[in-house]
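[1] Give me a 3D structure for the following:
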Amino acid sequence: MTGRIPIEDVTPSVACGRYPAKAVVGELVPVGATAYREGHAAMGCQVAWWGPDGEPRPVVRMSPAPDDRWYAAIRPDEVGEWRFTVQAFEDPYLTWRDAVVKKVDAGQGPTELANELAEGADLLVVAATGMPTEAQRRVRVAVTALRDEELELAERVSPALDLAELLWAYPVRALLTDGPERTLWVDRQRALFSAWYEFFPRSEGAVLDTDGRPVKHGTFASATARLPGVAAMGFDVLYLPPIHPIGRVNRKGRNNTLTAGPDDVGSPWAIGAVEGGHDVIHSELGTLAEFRKFVVAAREHGLEVAMDLALQCAPDHPWVTEHPEWFTTRADGSIAYAENPPKKYQDIYPLNFDNDPDGIRAEILRVVLHWVDQGIRIFRVDNPHTKPFDFWHWLIWQVKRHDPDVLFLAEAFTRPAVMHGLGKIGFTQSYTYFAWRTSPAELRDYCAELLAGIDHMRPNFWPNTPDILPEHLQHGGPAMFKIRAVLAALLSPSWGMYAGFELFEHVARPGAEEYVDNEKFELKPRDWAAAEAEGRSLAPFITRLNEVRRANPALHWLRNLRFHEIDNPALLCWSKRDERTGNTVLVVCSVDPGQVQWGNTVLDMPALGFDWHERFTVHDELTGANYDWGQRNAVRLDPYLQPAHVFTVHRHGAPPPSPAGVWDADPTPGSEGVGWTS
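    Okay, here's the model as predicted:
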């Protein structure tokens, strides 16, 4: 702090300003501070801020709140590092105005107020400096009135008292005090709002024999045929598991067996073989040129390819022989493989960052920038919590200096403090515990935790991954797949799903919370077209959810998430409102896949943009139905017909919403069980 007035607890601030807070282009970022001064003189606060080019932006006046808190909002408009500080000042005009109003109300006349009238005129002369011409004219009129002794007192002071709004925008500032400077890293919008889809390119176009052995391996060329289907569902990020050579030493067989057969393809996360390591393409997928062609084809379909960054090695990775110091040697001379007791990963060697930190850092930076040069701007990072935090902080900001558009998703299902810590040091997004939060109470509490950390950790909700098949998806039936898709897609601005979710794949390996015949260890071709033609696919429903997400700016943000009361513990009610456009989405979702649920809402009306007594129209974006609603409403949700209402909110008299693209919630009779086998 530099100056007279104390300024404390400036937000957003990550680790006391050690790291930048996060925002995206166009996001309304709330800025807050505690500021106070001695005595009774009025004061004000403002936000001074500078763009990535170092040029100042127009200062933003802050509004007072209880307990000496002050708030404003800024909206950065380009990618890069922004700086801001809260400035506090004495406001002589407000001090003068408050005193004059009180004295006039107390019955004092021109004689008693002679000093105030003269001081006010002098103050306004100073205030007019630098104002626009029309504003200066208004101030001069007020100065003339204050100095005109022929006027009645009310006529002398009224023009000056009426300048409160103008002098709020152009304040007189004395005792200007600078608070601590803070930084804000602003990403492109996809850092916050995105829809991810994961598939294994080696499975797309693959052919198996009757025993499930691979006859034909999928390639980038054959996987290109799947791009239109993914794009048609409304996804904008296509995440590929590792696409590098797969080790042959200690290769895992189907269902994670320790002994691989001659036809077993191994796990893509066991990276590296005699052909090369992290900077090489698996030969059966294609060439580097074919990969670049695949990336371009994805972009033409509106899909951005996200690449897996898994910093681990198969035993036959070239690094093992070229740089044995990058690994951990055990007492018997063997290299330690990866373990997460009781799990063992005999086909993977973890890296050791302590023996040659400079060498290993330089090599990993080279690898990452190699893929950036191939057109990759998003990396999904495998198990980042098992690598040094200072390494990640260094790597991420080195890459962003090279290309500030690069984004990093942390795949870290670990302790909350560690997950939040990864966000603080620079990870753009994070996987979350969403897959295991099932009740409305759990979801409300978890979202409250995420909202508290929004300045440093952006969530990405996934109902499933190749490693995660939660119990509720194993046994909840197709209705549960709809429920989890609604919750993931509409609670979080970023969500994702692993291929097969839309086909209701739900059979787990006995004793594990993951898929049987797991695609991590074998090829898994799927007949997408047949599934949709036969009505065995959730793709149309997912398509509609993503259409609703794109069409409603309220769903592009997380800070605006508000929960509403509903008297049934099996129902969750929430809304999002975009203040700039007025767009508002209200969702009521059941978490029960087996029973019809009724509930009564008690809505927070101001959160929806209404006064408490008002009524409004809600338009169900899934069915096309319209309802007249107010604060208290009854809802009925049938898990087989419609487990959720997804409403857009409209004032009475507003133009009726278009029915285009409505999801047909009335299934073919008996279809609630189609495609479901135990």
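
[2] When you work out contacts or count neighbours from here on, use the C-alpha atoms and nothing else.
    Will do.

[3] where's the residue nearest to Trp462 when sequence neighbours are not counted relative to Tyr239, distance?
    Distances taken as CA to CA, 6 or more residues apart in numbering place Gly496 nearest to Trp462, at 4.9 Å, with adjacent residues excluded. Noted for Gly496: a distance of 9 Å to Tyr239, by CA to CA, to the nearest Å.

[4] who touches both of these two?
    Common neighbours of Gly496 and Tyr239 are listed as Trp196, Tyr197, Glu198 (criterion: CA atoms under 8 Å, 6 or more residues apart in numbering).

[5] residue contacts, the last one?
    Applying CA under 8 Å, 6+ apart to Glu198 gives the contacts Leu238, Tyr239, Leu240, Pro241, Gly496, Met497, Tyr498, Ala499.

[6] any idea which helix or strand carries the residue nearest to the third one when sequence neighbours are not counted?
    This means Leu240. Spatial nearest neighbour of Leu240, excluding adjacent residues (CA to CA, 6+ apart): Met307 at 5.6 Å. Using DSSP states H and E, Met307 maps to strand 304-309.

[7] That strand: what's the following helix or strand?
    Downstream of strand 304-309, the first helix or strand assigned by DSSP H and E is strand 312-313.

[8] ok, residues contacting that following strand?
    So strand 312-313 is contacted by Trp269, Ala270, Ile271, Gly272, Gly277, Trp319, Val320, Ile348, Tyr349, Pro350, Leu351 (CA under 8 Å, 6+ apart).

[9] Just the closest of the residues you listed to Leu94, please.
    Nearest to Leu94 among the contacts of strand 312-313: Leu351, at 62.7 Å, using CA to CA.

[10] run this one through as well so I can compare:
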Amino acid sequence: MTGRFPIEDVSPVVACGRYPAKAVLGEIVPVSARAYREGHDALGCNVVWLGPDGAARPFTRMRPGEPGQDRWHATIRPDAVGDWVFTVEAFQDPYLTWQNAVTKKIAAGQGPAELANDLAEGARVLEAALELVPAADRKRVRAAAGALRDGKLPLPRRVTPALDLADLLWDHPVRELVTTGEERRLWVDRPRALFSAWYEFFPRSEGAVPATVDAPARSGTFGTATDRLPGVAAMGFDVLYLPPIHPIGRVNRKGRNNSLTAGPDDVGSPWAIGAAEGGHDTIHPDLGTPADFREFIAAAAEQGLEVAMDLALQCAPDHPWVTDHPEWFTTRADGSIAYAENPPKKYQDIYPLNFDNDPEGIRAEVLRVVLHWVGEGIRIFRVDNPHTKPFDFWHWLIWAVKQVDPDVLFLAEAFTRPAIMHGLGKIGFTQSYTYFTWRTSAAQMRAYCEELVAAADYMRPNFWPNTPDILHESLQHGGPPMFKIRAVLAALLSPSWGMYAGYELFEHVARPGAEEYLDNEKFELRPRDWAGAQAQGRSLAPYIATLNRVRRDNPALHQLRNLRFHDIDNPALLCWSKHDPETGNTVIVICSFDSHTVQWGNTTLDMPALGFDWHDRFTVHDELTGTSYDWGQRNAVRLDPYLQPAHVLTVRRPAVPDGSVSATTAPAELTVEDVPADLSGGTAPTAPAQKDDARWTS
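    Modelled structure (predicted):
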């Protein structure tokens, strides 16, 4: 910092400026700092922004925050992808100093003689401003300066023209004693880095034919997987994530349900990468050729889907790296190569890399592999277990790739300690998996989301209700309503969310004693009858499509920093909103965490957070049912898990009473005690029994 005034506690800053903060193209980014000065003269602050091209963006004036805190605030909307630099400046504002003094002295009854020096000082400031204001305003400023110097005019006419310039001189201030803070960095990604809807499927399962007595199993291909793309696109997803598509090792191959012995038809885990056919830069021959993969990417793009690829830095025992570079692995005392372990779990089909053995060689090879796939059209990588590899390696790799293509994004699949997850975000990972799956009460979810919003400068969450590895007990036992509930929470709390194939079919049967699917698709082909499920009404796909449509149509849901929670008097319910001040778009959601019983609650909305005064009324439209309601600060809601476990309300301004319903089906501020016994919860309908095919009827 150079200059007269202290500038402290600048935000956004990550790790004391060691890493850049994050934003996306067009995002409203808040900037704040604490700045103060001695005495009573006025202080001003502004932000200077330099884009990736090195060109300065328009001067951004900062406004003071809560009185007495000396905190200054502004927002910026980046208009280019890349590395930005911003600096907070503090300065003496002679116009504000003059304005404050002269208005107080006039109010105290001082006349022209006593104000002679003040009037002359005001004229001097305005004359200095002539070179700063737009040409169209200079005549007005010159006239105001002349009026201050004209002793023949009565005092009000001498002063008023200068006081009327307050807005102009706020935007184009005279700045004296300018102090420049430290340069800070902001990396700006394309919008998909913040707002995205992911869908995961195994291409080998799409169009696959399981083994029979008369014929061996036949894998699906990129060609047969193309047939599934319209169904994924119809649900409103925009990122299609594929597990590893590389050759799968034959040595120590796992069988079904992670058994140690593989039969002749067992296809193995895609995460056991590498075989005689090749390694991380090779496509499994059962899936097709590189040309087939390029055609698949193009077909996905035609459906509005961007293909994301798995980056798993581990090897099967027969990966070419094991033969060509045995130094990249850990050798045990008996001379064998150590396979992966997470005691008591053992992964005999996987060799982890040892990044302390020939780190430069490993770095060069991994960068080559990643850029190979970037050259094939991949711009998103889901990174498997990044917390088990060195942080300095990831920091180097991510920024080396972005030097080649700044549009490449990296999703961290790291379910580990909070400090490590946050650390991965700081060093450059674009998005992160989270603890969303294990936050199963309204209080837990609110606290966790508030923690994520506080980390929005560097960590972008991606909420997944399920993955091939994770089938939480809430989905195992919660019935179809829980699938709706978790989808609402994932899709509308976070700007990015995803789900693994089978969720829309209510797949819920777990391997005994484990938090993962029985007959896990990681180890076997699992073709699904998508069309049959849809035709029989056994699919959640239309509901998912509605959620993704609401996300797409409402700009407020594209952001994370604007998430606000509101009080509701039932601990089984969660109420939150997102408001976009730029467009005025506002969405309010109330969601139940109870998949078995009816729940009532009364809201106490934070009206200013919604852009309203405390006494305002407004109309809300439920995007799930098509019903409109007249709402205010306090509203009663009734959520039935089997009919409507959530309200997804878009605010329509102003309130339109014609055809609207007050509150929901109940008067405002209705309490549970006022509800008839047959509506206040009671005994829920019996949850549908589990079917033999591991699906439920919705």
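
[11] Now the TM-score, please.
    Here the TM-score for the pair of chains, by TM-score structural alignment, normalised by the length of the first structure, is 0.97; 667 aligned residues with a CA RMSD of 1.6 Å.

[12] circling back to that earlier point, among the shared contacts of Gly496 and Tyr239 of the first structure, which lie within strands?
    Mapping these onto strands (DSSP state E) picks out Trp196, Tyr197, Glu198.

[13] Mind picking the one among those residues that's closest to Arg188 of the first structure?
    Using CA to CA, Trp196 comes nearest to Arg188 of the first structure of these, at 16.0 Å.

[14] The alignment partner in the second structure of that closest one and Thr221 of the second structure, how far apart?
    Aligned by TM-score structural alignment, Trp196 of the first structure pairs with Trp198 of the second structure. As for Trp198 of the second structure, its distance to Thr221 of the second structure is 21 Å (criterion: CA to CA).

[15] And the contacts of strand 312-313 of the first structure, which is closest to Arg636 of the first structure?
    Closest approach between these and Arg636 of the first structure, by CA to CA: Trp269, at 45.5 Å.

[16] what sits against the counterpart of that closest one in the second structure?
    Taking TM-score structural alignment, the alignment pairs Trp269 of the first structure with Trp271 from the second structure. By CA under 8 Å, 6+ apart, Trp271 of the second structure lies in contact with Pro243, Pro244, Ile248, Ala312, Gln314, Ile350.

[17] and what of Asp148 of the first structure?
    For Asp148 of the first structure, the contacting residues are Arg156, by CA under 8 Å, 6+ apart.

[18] got it, and the one 4 residues further on?
    Contacts were defined as CA under 8 Å, 6+ apart; by that measure Glu152 of the first structure touches no other residue.

[19] what does it align to in the second structure?
    In the second structure, the residue paired with Glu152 of the first structure is Pro154, using TM-score structural alignment.

[20] Kindly report the same for Thr11 of the first structure.
    Under TM-score structural alignment, Thr11 of the first structure pairs with Ser11 in the second structure.

[21] circling back: and the residue nearest to Leu240 of the first structure, how many residues sit next to it?
    22 (other CA atoms under 10 Å).

[22] For Leu571 of the first structure, state which of the contacts of strand 312-313 of the first structure is nearest.
    Among these, and counting by CA to CA, the member closest to Leu571 of the first structure is Trp269, at 39.1 Å.

[23] Tell me the residues of the first structure aligned with stretch 102-119 of the second structure.
    So stretch 102-119 of the second structure is aligned with residues 100-117, judged by TM-score structural alignment.

[24] Now check the first structure for the residue matching Thr440 of the second structure.
    Aligning on TM-score structural alignment places Thr440 of the second structure opposite Thr438 in the first structure.

[25] so when I look at that match, I'm seeing a strand, right?
    No - counting by DSSP: H, G, I helix; E, B strand; the rest coil, Thr438 of the first structure is not found in a strand; it is coil.

[26] Could you count how many residues lie near the closest residue to it other than its chain neighbours?
    Closest residue in space to Thr438 of the first structure, ignoring its immediate chain neighbours: Val591 at 7.2 Å, by CA to CA, 6+ apart. Using other CA under 10 Å, Val591 of the first structure has 25 neighbouring residues.

[27] quick one: what's aligned to Val591 of the first structure in the second structure?
    In the second structure, Val591 of the first structure lands on Phe593 (TM-score structural alignment).

[28] Tell me the spacing between the spatially most central residue of the first structure and Val25 of the first structure.
    With distances taken as CA atoms, centre = their mean, the residue of the first structure nearest its centroid is Leu192 (3.5 Å). Distance of Leu192 of the first structure to Val25 of the first structure, computed by CA to CA: 10 Å.

[29] Helices along the stretch 501-650 of the first structure, start to end?
    528-533, 539-551 (DSSP state H, counting those that start in this stretch).

[30] List the neighbours of stretch 363-377 of the second structure that are in contact with it.
    Residues from elsewhere that reach stretch 363-377 of the second structure (CA under 8 Å, 6+ apart): His280, Asp281, Arg294, Ile297, Phe393, Leu397, Ala400, Val401, Val408.

[31] Please look at the last one and Arg379 and confirm they touch.
    Yes - here Val408 of the second structure lies in contact with Arg379, judged by CA atoms under 8 Å, at a distance of 4.5 Å.
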